[in-house]
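Chemist: prediction below, plus the sequence it came from.
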Amino acid sequence: MNEVAPLHVLVVEDHGPLRTQVVALLRDAGHAVEEASDGRLALQMALEQPPDVLVLDLGLPGLDGVQLCRALRESASVHVPVLMLTARDSLDDKAQGFAAGADDYLVKPFAGEELLWRCRALSRRHRLGQPHVLVLGALRLDRTRGRAERADRSLDLTPIAYQLLLHLAQAWPRVVTRSELVRSVWGDEPPESDALRSHLYLLRQALDKPFGTPMLKTVHGVGYTLELPRA
């Protein structure tokens, strides 16, 4: 951990022993850590001094994790990367978290080292302190509200299709492998069926079908990338 700059991490967890464990883990790795056990207090802290990463439990008093994340996206002036830390591991629960604006998901119980590298990855991925809106040519992604537009036309995306598009946009112009896309949505527990294919199809229907030039490009044998039309 010494080779990277320390992060400012806000840990929001109402289970005292687990919160203490996570805080100690992050501090031992050299990070500056604040903690909260109540959703309303955590939202106030995050808005007053946005952390580099917010580690957020789903079940909280005051505001639950989904409510807190949604309120943060609506009110914060910068994009705060949110790692949801929860025992709820169903696809529906993950979809709700991503729809509220979460950036990553870690299911309890988890390995401490995995939490550390996910925090590091989130801090790099979101280029700390940058505005919510990500613009690539005619594509506009509002990370506060989980909305996307192309050529000023709103895209009707499912939560998972939006998450895939956001990951591709943040990685642009790099080609993203299938395994990376799967990991960005389902973490280390991918579904048994080839769900990625279905969600990429839905993404193409919304992102490309209404327009003359496709943006989602398949790089055979490698993965996927976004191609920006010249016009």
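Modeler: Received the coordinates, thanks.

Chemist: can we go C-alpha only for contacts and neighbour counts from here?
Modeler: Will do.

Chemist: residues touching the residue lying closest to residue 215 once chain neighbours are set aside, list them.
Modeler: Using Cα to Cα, 6 or more residues apart in numbering and skipping the chain neighbours, the partner closest in space to residue 215 is residue 227 (4.8 Å). Residue 227 is in contact with 173, 214, 215, 216, 217, counting by Cα atoms under 8 Å, 6 or more residues apart in numbering.

Chemist: need those in TSV (columns: distance to residue 140).
Modeler: Converted to TSV, these look like this (distance: Cα to Cα, whole Å):
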residue	distance to residue 140
173	15
214	15
215	13
216	14
217	18
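
Chemist: put this beside the first:
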Amino acid sequence: MRVLLVEDDRALAQGIRVALRGEGYTLDWVADGAEAEHALQCERFDLVLLDLGLPRRDGLAVLRSMRSQAQGNVPVLILTARDAVADRVAGLDAGADDYLVKPVDLDELKARIRALLRRCQGRAQPRLEYAGVSLDPATQQVSYQGTPVTVTPMEYQLLHQLLARPGVVVTRERLSNALYGWQESGPGNTLEVLIHNLRKKLHSGLIRTVRGVGYLVEQQP
């Protein structure tokens, strides 16, 4: 899952980046509101972590602008030192899905992110299950027919992207962005190699290639 972190405190941003990358998220970081608006207009994200006291453009203004744009349904979790009830009300009324006051407990942050992603995908249960494959975002464990399967972090991210959208073709561009974000991408055949490995570790019919477009797991009847 690709996350945009909007935070002007470099030390805090670095701590969150390390924590979330360790959980298998691809995280892109900007340090002011104007950069955030530009990123949201040009890129696709699964979740936004948004500070309020930002240089150049306030976080609430970014949020209101975002809700009126193409990515208006992307979940937003506000991370801020503003702890007054009026500030929390203003943030939620502006369109935030959740509100967390700094200093941030990283375990709580991870749990809230998982809850928001479940909610936006229309799921109540944390575990993703499909055709005998089970993926647990809380532990990052994958199993097939009850047997644990060892996957690499990139294989896990790719499988998560596909299982979260059964029956929907996920484009190569979206998968690449989810794996790398603004980092330099890997070799041109990286997706094919990852898909091949997942088919081998799980089962060959799990992931279907839609030539020239991307990949999908078929929706079960």
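Modeler: That came through, no problem. This structure is a prediction, so every number in the text was calculated from the model and none was measured.

Chemist: superposing both, give me the TM-score.
Modeler: TM-score of the superposed chains, computed with TM-score structural alignment, normalised by the length of the second structure, equals 0.52; 156 aligned residues with a Cα RMSD of 4.3 Å.

Chemist: give the helix, strand or coil label for residue 198 of the first structure.
Modeler: helix (DSSP: H, G, I helix; E, B strand; the rest coil).

Chemist: can you get me a residue count around it?
Modeler: Applying other Cα atoms under 10 Å, we find 12 residues neighbouring residue 198 of the first structure.

Chemist: if we can go back for a sec, how close does the residue nearest to residue 215 of the first structure sit to residue 168 of the first structure?
Modeler: 10 Å (Cα to Cα, to the nearest Å).

Chemist: so of the contacts of residue 227 of the first structure, which ones are in strands?
Modeler: Judged by DSSP state E, these include 216, 217 as members of strands.

Chemist: max pairwise distance over the contacts of residue 227 of the first structure: which two?
Modeler: 173 and 214 (15.3 Å; Cα to Cα).

Chemist: show me what contacts the aligned partner of residue 202 of the second structure in the first structure?
Modeler: Aligned counterpart of residue 202 of the second structure in the first structure: residue 207 (TM-score structural alignment). For residue 207 of the first structure, the contact set (Cα under 8 Å, 6+ apart) comprises 150, 155, 214, 215, 216.

Chemist: measure residue 207 of the first structure to residue 134 of the first structure for me?
Modeler: According to Cα to Cα, residue 207 of the first structure and residue 134 of the first structure sit 16 Å apart.

Chemist: same question, residue 62 of the first structure
Modeler: As judged by Cα to Cα, residue 62 of the first structure and residue 134 of the first structure stand 31 Å apart.

Chemist: all helices of the second structure, in order?
Modeler: 10-21, 33-42, 59-67, 85-93, 106-120, 153-163, 172-180, 190-201 (DSSP state H).

Chemist: could those helices go into JSON lines alongside distance to residue 134 of the second structure?
Modeler: Formatted as JSON lines, these follow (distance: least, Cα to Cα, whole Å):
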{"stretch": "helix 10-21", "distance to residue 134 of the second structure": "21"}
{"stretch": "helix 33-42", "distance to residue 134 of the second structure": "32"}
{"stretch": "helix 59-67", "distance to residue 134 of the second structure": "33"}
{"stretch": "helix 85-93", "distance to residue 134 of the second structure": "33"}
{"stretch": "helix 106-120", "distance to residue 134 of the second structure": "15"}
{"stretch": "helix 153-163", "distance to residue 134 of the second structure": "9"}
{"stretch": "helix 172-180", "distance to residue 134 of the second structure": "20"}
{"stretch": "helix 190-201", "distance to residue 134 of the second structure": "13"}
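
Chemist: for residue 132 of the second structure, find the nearest of the ones you listed.
Modeler: helix 153-163 (11.6 Å).

Chemist: give the equivalent position in the second structure for residue 167 of the first structure.
Modeler: Under the alignment (TM-score structural alignment), residue 167 of the first structure pairs with residue 161 of the second structure.

Chemist: do a quick rundown of the strands in the first structure.
Modeler: Applying DSSP E to the first structure gives strands spanning 8-12, 32-36, 53-57, 82-86, 104-107, 133-136, 139-142, 147-150, 153-154, 176-177, 216-219, 223-226.

Chemist: from the chain's centroid, how far away is the fourth one?
Modeler: Here strand 82-86 of the first structure is found 9 Å from its chain centre; the criterion is Cα atoms, centre = their mean, to the nearest Å.

Chemist: can you tell me how far the residue nearest to residue 95 of the first structure when sequence neighbours are not counted sits from residue 99 of the first structure?
Modeler: Excluding its sequence neighbours, the residue lying closest to residue 95 of the first structure (Cα to Cα, 6+ apart) is residue 159, at 6.0 Å. Counting by Cα to Cα, the gap from residue 159 of the first structure to residue 99 of the first structure is 5 Å.

Chemist: residue 146 of the first structure is in contact with residue 99, isn't it?
Modeler: Yes. Under the criterion of Cα atoms under 8 Å, residue 146 of the first structure makes contact with residue 99 at 6.6 Å.

Chemist: great, nothing more from me.
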